[in-house]
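Chemist: sharing a model that was predicted from the sequence below.
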Amino acid sequence: MNSSPRVESFPPFADGNSRIVLLGSMPGVASLQAHQYYGNPRNYMWRLLYALLAPGAEPDERYEDRLAFARRHGVALWDVYASCVRKGSLDSDIKDAVPNDIPGLLRRYPNIRVIACNGGKSHSELLKRFGGLPELVERTVLRLPSSSPVPTPAYRGFDDRLRAWRDILGPYLD
């Protein structure tokens, strides 16, 4: 018997003006509890997005304002998984995952031309499950270092990630 709970992702945050979808793997525990994309205050995603799109500005305090900021800049948010069994927040603990309909999202919002995968798990799962489909082949797929604050040999902290996000994603932002 598996004692870990099945968790469900959020609906996509996208509209007809979205040009880039930032695709995570699955919201962590803090995000699920807050009912917010990247709701863990330690996660760097909102800081990274603001640093790239509004240098010098801090992320808005209110979640609704953060979403409005992303929308103004054509950035959509979603996750590669619709649901999974997972204890805690680590991608490595994801089991029995059910994917979101990423191709369907791309058909619904054809202005999305760039899929920016936030971390290796979302990138590998996206390509494994949908990589050969025309909806993906017709678009640019990027692999960003995870916005998680957990240090890695290549990305020790925020500044390392910001440099990488700027190099990889920066050319596609307005």
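Modeler: Right, received. Where do you want to start?
Chemist: when you work out contacts or count neighbours from here on, use the C-alpha atoms and nothing else.
Modeler: Fine.
Chemist: so where do the helices sit in this structure?
Modeler: Assigned by DSSP state H, the helices in the chain fall at 29-34, 45-53, 63-72, 102-108, 120-130, 134-137, 158-169.
Chemist: which one of those helices lies nearest to Y81?
Modeler: When the helices of the chain are ranked by proximity to Y81, the top entry is helix 120-130, at 8.4 Å, counting by C-alpha to C-alpha.
Chemist: want to compare, so here's the second one:
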Amino acid sequence: MLRGFPPVVAADTHTLILGSFPGEASLAATQYYAHPRNQFWRLLGAVLEELSLHELPYEQRLTRVLSHGIGIWDVLDACHREGSLDSAIRNAQPNDFASLREHAPLLKKVCFNGKTAGRFAEVIGAAGYETLVLPSSSPANAMLRFEQKLSCWREILA
């Protein structure tokens, strides 16, 4: 059974971006979105007008993102999976979303990085959060160019 990472949130987090589950590169590095071709940090940097975000050391990236009231987590806490594709996820165990109100009492909006994570939008929305499903930042999502993804990702701050 593979285990995910704890949430990156603060008391003033108002928006949370949820992925599905860390890929192999992320698990090996113990960092969210560690695969060099994953566009997460570039997309988020452009949205936050922090264009060098992806070049910063990991801990500084987290600090910068949190300073904007944005948090990062995944919908799944644990699963079985060969490789990094969401389609290979088996025996998935969701994270404890009820605990979010304790860790991030100002949370209003939950964004989902891709359709797999987006399957939880209805459940999270029913808990009273605004939801937004974004195109995946994964290199496996090659249907959209960076600029096309970015136009959707800008809705994070809307």
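Modeler: The structure has been received and is ready for your questions. Only a predicted model underlies this, so the values are computations on that prediction, with no experimental measurement involved.
Chemist: I'd like the helices of the first structure as CSV, with distance to V21 of the first structure and mean neighbour count appended.
Modeler: Written out in CSV, the entries for these read as follows (distance: least, C-alpha to C-alpha, whole Å; neighbours: other C-alpha atoms under 10 Å):
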stretch, distance to V21 of the first structure, mean neighbour count
helix 29-34, 18, 16
helix 45-53, 12, 20
helix 63-72, 10, 16
helix 102-108, 9, 15
helix 120-130, 12, 17
helix 134-137, 12, 14
helix 158-169, 11, 17
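Chemist: for these, give me a markdown table that also has distance to V80 of the first structure.
Modeler: A markdown table is the format used below for the helices of the first structure (distance: least, C-alpha to C-alpha, whole Å):
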| stretch | distance to V80 of the first structure |
| --- | --- |
| helix 29-34 | 15 |
| helix 45-53 | 16 |
| helix 63-72 | 19 |
| helix 102-108 | 7 |
| helix 120-130 | 6 |
| helix 134-137 | 13 |
| helix 158-169 | 18 |
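Chemist: which position in the first structure aligns with E55 of the second structure?
Modeler: In the superposition onto the first structure, E55 of the second structure corresponds to D60 when matched by TM-score structural alignment.
Chemist: so who does the closest residue to its match other than its chain neighbours touch?
Modeler: Nearest non-adjacent residue to D60 of the first structure, counting by C-alpha to C-alpha, 6 or more residues apart in numbering: R66, 5.7 Å away. If you count contacts by C-alpha atoms under 8 Å, 6 or more residues apart in numbering, R66 of the first structure has them with 46, 59-60.
Chemist: closest to K121 of the first structure among the residues you listed?
Modeler: When these are compared for distance to K121 of the first structure (C-alpha to C-alpha), W46 wins out at 19.3 Å.
Chemist: any idea how far R19 of the first structure is from that closest one?
Modeler: 18 Å (C-alpha to C-alpha, to the nearest Å).
Chemist: likewise for V98 of the first structure?
Modeler: When V98 of the first structure is compared with R19 of the first structure (using C-alpha to C-alpha), they lie 25 Å apart.
Chemist: what about these two, which has more around it?
Modeler: With neighbours defined as other C-alpha atoms under 10 Å, V98 of the first structure and R19 compare such that R19 has more, 22 against 13.
Chemist: residue in the second structure paired with that one?
Modeler: With TM-score structural alignment as the criterion, the equivalent of R19 of the first structure in the second structure is H14.
Chemist: grab the nearest non-local neighbour of its match.
Modeler: L107 (4.0 Å).
Chemist: quick check, that neighbour in contact with I17.
Modeler: No - using C-alpha atoms under 8 Å, L107 of the second structure makes no contact with I17, being 11.1 Å away.
Chemist: show me the contacts for the closest residue to S52 of the second structure other than its chain neighbours.
Modeler: Nearest in space to S52 of the second structure, with sequence neighbours left out and distances taken as C-alpha to C-alpha, 6+ apart, is G45 at 6.8 Å. Shown in contact with G45 of the second structure (C-alpha under 8 Å, 6+ apart): 51-54.
Chemist: among these, which one is most surrounded by other residues?
Modeler: For these, neighbours were counted using other C-alpha under 10 Å, and L53 has the most, 21 neighbours in all.
Chemist: quick revisit: can you count the residues close to the counterpart of the residue nearest to H14 of the second structure in the first structure?
Modeler: Alignment note: L107 of the second structure maps to I112 in the first structure; criterion TM-score structural alignment. Residues lying near I112 of the first structure (other C-alpha under 10 Å) number 23.
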